[in-house]
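Engineer: dropping a prediction and its sequence here:
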Amino acid sequence: MKIKNKRAKKITLIISCVFLGYVLWLLLCPVEIVAVHENRHFSSVLVNNFPLTTKGKIDWWLQNKEMLKERYDIPKPAYYGDFSVNFWLFGDGYKEEGKYDRRCFDDMKTKVNCIEKNIVFSVSKSENLGVIFVVENGIYRIDKNGKIAKVNID
């Protein structure tokens, strides 16, 4: 009986360590920006290893918005100040349009210019709402005090 318990404990410990290692790898793996596509004041950023949590996504934007401006000149606000930046998972890379409802980029002059529609994060700014963040579990905005708050939609 003791041998079975020791073996079960060892197996549980190994599985736990592998799981913890995987979670740490996901959390520490840097975001990879594969490409940026633009259409006036709308930008699409193709990424790998994007943060998994809402807080992680918003924090990543806040920490990297200057880098995005310097390296990629995004966002590019319209003359009235509005902009939109969508972050898409690059996944298996560019594909032909073929399949229904892929996101294709007209700035690429090739048939292989589409990705699967797997949006993971969106940031936009408008005169009425200010800066808003759209994630899978809701919409957040920066309030007048500079704090991030979830927008209640009724």
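Structural biologist: Received, thanks.
Engineer: use CA for all of it now, contacts and neighbours both
Structural biologist: Will do.
Engineer: how close does the closest residue to C104 other than its chain neighbours sit to E32?
Structural biologist: Excluding the flanking residues, the one nearest C104 by Cα to Cα, 6 or more residues apart in numbering is C114, at 3.9 Å. Distance, C114 to E32, using Cα to Cα, to the nearest Å: 18 Å.
Engineer: more neighbours: these two, which one.
Structural biologist: Neighbours around C114 and E32, counted as other Cα atoms under 10 Å, are more numerous at C114. The numbers are 22 against 12.
Engineer: surely the more buried one meets G98?
Structural biologist: No: taking contacts as Cα atoms under 8 Å, C114 lies outside contact range of G98: 9.1 Å.
Engineer: let's bring in a second one:
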Amino acid sequence: MKSIYKKYFLLLLIIICILFYYIFIVNHRPVEIVAIHQDENYSFVLVKNFPISKSNKIAWWIENKDSLARQYGIPLPAPYGGFSIVFFSISKGYKEKGKYDRLCFIDMKPPKNCIDKEKIFSVTYSKNRGTIFTVSSGEYKIESNNKIKKVN
């Protein structure tokens, strides 16, 4: 019987270590902004170590939007006020155009001026909808009570 308890204890210890790693290491790494590309009122931000959860992505944006404006001049709204900022993972670096689903930047010289489209987060603003946050699970908005609500 003791060997069964040892196996369960070891399994529990491994699970706790994985959770610790995720919560305290992966989710709290500083975000690294590698590059920003601008195309009119669209900003493309290439990042490493972006938060994983929806709420941490939105919290990161709220905490860093003023410094992004100061340091990088984004967002750059259109004359009507709308803007779009899309965050892409750049973990694999710039690539040549070759592959079908790559985003290429006109402000860089080819051949290595493209990235794989690993979209991880976006922030858009329009007068009709307000500020919308898009993640893989859908669109979200911050309500007046500071609660995050899914947009239908």
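Structural biologist: That came through, no problem. The model shown is predicted, which means the values in this text are computed figures rather than measured ones.
Engineer: all strands for structure 1, in order.
Structural biologist: Assigned by DSSP state E, structure 1 shows strands spanning 32-39, 42-48, 83-89, 95-96, 103-104, 112-115, 119-126, 130-135, 138-142, 148-150.
Engineer: is it possible to export those strands to CSV including distance to Y72 of structure 1?
Structural biologist: As requested, the strands of structure 1 are exported to CSV (distance: least, Cα to Cα, whole Å):
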stretch, distance to Y72 of structure 1
strand 32-39, 7
strand 42-48, 10
strand 83-89, 12
strand 95-96, 23
strand 103-104, 19
strand 112-115, 19
strand 119-126, 16
strand 130-135, 19
strand 138-142, 24
strand 148-150, 25
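Engineer: out of these, flag the one nearest R71 of structure 1.
Structural biologist: strand 32-39 (10.3 Å; Cα to Cα).
Engineer: can you check what angle separates that closest one from strand 83-89?
Structural biologist: Orientation check (axes from the mean of the first three to the mean of the last three Cα atoms, to 10 degrees): strand 32-39 of structure 1 against strand 83-89 gives 140 degrees.
Engineer: from K2 of structure 1, how far out is I132 of structure 1?
Structural biologist: Distance from I132 of structure 1 to K2 of structure 1, by Cα to Cα: 57 Å.
Engineer: er, S43 of structure 1 actually
Structural biologist: From S43 of structure 1 to K2 of structure 1 the distance is 61 Å (Cα to Cα).
Engineer: between those two, which is the more surrounded one?
Structural biologist: For the pair S43 of structure 1 and K2, the greater number of neighbours falls to S43 (22 against 7), based on other Cα under 10 Å.
Engineer: isn't that one right next to D73, touching?
Structural biologist: No: look at S43 of structure 1 against D73 with Cα under 8 Å: they stay out of range, at 10.0 Å.
Engineer: now do the same contact list for the residue lying closest to R29 of structure 2 once chain neighbours are set aside.
Structural biologist: Counting by Cα to Cα, 6+ apart, N49 is the residue found nearest to R29 of structure 2 once chain neighbours are left out, at 6.2 Å. Residues counted as contacts of N49 of structure 2 (Cα atoms under 8 Å, 6 or more residues apart in numbering) are 26, 29-32.
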